[in-house]
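Novice: Provided below for reference: sequence and predicted model.
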Amino acid sequence: MGRGQRSKYPSVKLREFVTHTVASKSPFPLSSTSQLSSGTPFPLAHYINCDNFSKRHREFLAAVTTGIEPRTFAEAMKDAGWRQAMQSEIAALEDNSTWDLVPLPLGKHALGSK
């Protein structure tokens, strides 16, 4: 199978939870009344009610739950938020002297990383 062609399955660790259910840009539909029929025995929407949170906190909750993570570097580069996040990560790694750049020995090839 070629790159990106293999079957992908949700994590078994999260099978009893409803994750990333907010698809709206509006932060206000976050409440126990917006339920999905996911077949999950204990959906979080049955236990969490965001109605008592402030407007700003509901906006924050919507922002952290609506995001869809890019699957490839190319997808991430199309999004200004992801580009900024990557630049911040690289800057932090460089500021903390996390690694040293050294030349490769002759005849050796660098390994990629995910």
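Specialist: Perfect, thanks for sending it.
Novice: contacts, neighbours, all on C-alpha from now
Specialist: OK.
Novice: Residue 87: how many residues sit nearby?
Specialist: By other C-alpha atoms under 10 Å, 12 other residues sit near residue 87.
Novice: Report all helices and strands that whatever helix or strand residue 85 lives in contacts.
Specialist: Residue 85 is part of helix 80-95, with elements assigned from DSSP states H and E. Packing partners of helix 80-95 (3 or more C-alpha pairs under 8 Å, 6 or more residues apart in numbering; DSSP states H and E): helix 73-77.
Novice: Mind listing what's buried along the helix it packs on?
Specialist: Buried positions in helix 73-77, judged by neighbour count with 16 or more other C-alpha atoms under 10 Å: residue 76.
Novice: Next: stretch 75-86.
Specialist: Neighbour counts over stretch 75-86 (16+ other C-alpha under 10 Å) mark 76, 82 as buried.
Novice: Show the end-to-end separation of that stretch, please.
Specialist: In stretch 75-86, first residue to last residue: 13 Å (C-alpha to C-alpha, to the nearest Å).
Novice: what does stretch 82-92 contact?
Specialist: 76, 77 (C-alpha atoms under 8 Å, 6 or more residues apart in numbering).
Novice: Residue 58 in helix, strand or coil?
Specialist: With DSSP: H, G, I helix; E, B strand; the rest coil as the basis, residue 58 sits in helix.
Novice: Residue 66 versus that one, what's the distance?
Specialist: Distance, residue 58 to residue 66, by C-alpha to C-alpha: 12 Å.
Novice: Next one for the comparison:
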Amino acid sequence: MSTRIKKSPEYLKDYHCNLNVSSTSSSVKYPLNSVLSYSNLSPSYKSFVMSISSHVEPTTYFEAVKHDCWRKAIQCEISALESNQTWETALLPLNKLAIGCKWVFKIKYKADGTIERYKARGIPFTDIQAYRRLIGRLMYLTNTRPNITFSVQQLSQFLAKPTIVHYNAAIRILRYIKEAPSLGLFFSSTTTVHLKAFCDSDWGTCSDSRQSVTGFSVYLGNSLIS
């Protein structure tokens, strides 16, 4: 065991950071609790936040069916679709292919943090609206995560007719964000109110459209804000 005194990195002296990482999992390179503290939350809201963090929503059908609560949620969704006559069971016609379906699983919580119910919903892979909503949220996130800007911009070019390849690429961005939740922009606590902007472009370098690629950065003082 090292006896060396631990202290915050010198380059973080001008930033508001909580570096309490004693309970951090070693599998996460940039853990959220390295920059986030729950000490100022009210007891009721802290209980709600901790309850959400302690439950995991499955990402695939095969993960969900291992648990009785999610199997019941799937059966309730199917029963609701049948009772509302949204669909009916039928034989697949010859020379036809069935459309794939992705199950989405969500936990609905009460105000005190306890679980109200488990929700399951089947979404076809051809759901263009779901893809557009996902890309829209990722575009909003680029305000503080400029490292995903180029990838999100590329995927936003296929909003009219996305494919499963584009959807999987968007999900991969989400996995990257989840693995590095605290990797974002730092805002200095003593910055000057001075706005600076820089831009650059490369002519005809986009491999998809053969158009020019333009980049820009905006600083408030010494803090990158866009």
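Specialist: Nice, I can see it. Since we're looking at a predicted model, the values are computed, not measured.
Novice: What TM-score do the two superposed chains give?
Specialist: Taking TM-score structural alignment, normalised by the length of the first structure as the basis, the two superposed chains have a TM-score of 0.41; 81 aligned residues with a C-alpha RMSD of 3.7 Å.
Novice: ok so, going back, neighbour count for residue 58 and residue 66 of the first structure, which is higher?
Specialist: A direct count of neighbours by other C-alpha under 10 Å for residue 58 of the first structure and residue 66 places residue 58 higher, at 20 against 17.
Novice: Can you give me the buried ones in the helix or strand hosting residue 51 of the second structure?
Specialist: For residue 51 of the second structure, the element it lies in under DSSP H and E is helix 43-54. For helix 43-54 of the second structure, the neighbour count (16+ other C-alpha under 10 Å) marks 46, 47, 48, 52 as buried.
Novice: To what extent is residue 62 of the first structure buried, counted in neighbours?
Specialist: Neighbours around residue 62 of the first structure, by other C-alpha under 10 Å: 22.
Novice: and what of the one 3 residues further on?
Specialist: A count of nearby residues for residue 65 of the first structure, using other C-alpha under 10 Å, gives 15.
Novice: For it, give its distance to residue 77 of the first structure.
Specialist: 20 Å.
Novice: ditto for residue 66 of the first structure
Specialist: In terms of C-alpha to C-alpha, residue 66 of the first structure sits 19 Å off from residue 77 of the first structure.
Novice: Could you report the neighbour count for residue 131 of the second structure?
Specialist: Neighbour count of residue 131 of the second structure, defined by other C-alpha under 10 Å: 24.
Novice: now it, nearest residue through space, not along the chain?
Specialist: residue 167 (6.5 Å; C-alpha to C-alpha, 6 or more residues apart in numbering).
Novice: before we move on, which element is the one you found in?
Specialist: Residue 167 of the second structure belongs to helix 164-179, assigned by DSSP H and E.
Novice: do the same with residue 108 of the second structure
Specialist: Per DSSP H and E: strand 101-109 holds residue 108 of the second structure.
Novice: Give me the angle between that strand and helix 43-54.
Specialist: 160 degrees (axes from the mean of the first three to the mean of the last three C-alpha atoms, to 10 degrees).
Novice: Now strand 101-109 of the second structure: buried residues?
Specialist: For strand 101-109 of the second structure, a neighbour-count test (16+ other C-alpha under 10 Å) marks 103, 104, 105, 106, 107 as buried.
Novice: And that strand, what does it pack against?
Specialist: By 3+ C-alpha pairs under 8 Å, 6+ apart, strand 101-109 of the second structure packs against strand 115-124.
Novice: and the gap between the closest residue to residue 195 of the second structure other than its chain neighbours and residue 200 of the second structure?
Specialist: Ranked by C-alpha to C-alpha, 6+ apart and with sequence neighbours excluded, the top spatial neighbour of residue 195 of the second structure is residue 220, at 4.7 Å. The gap separating residue 220 of the second structure from residue 200 of the second structure is 19 Å, by C-alpha to C-alpha.
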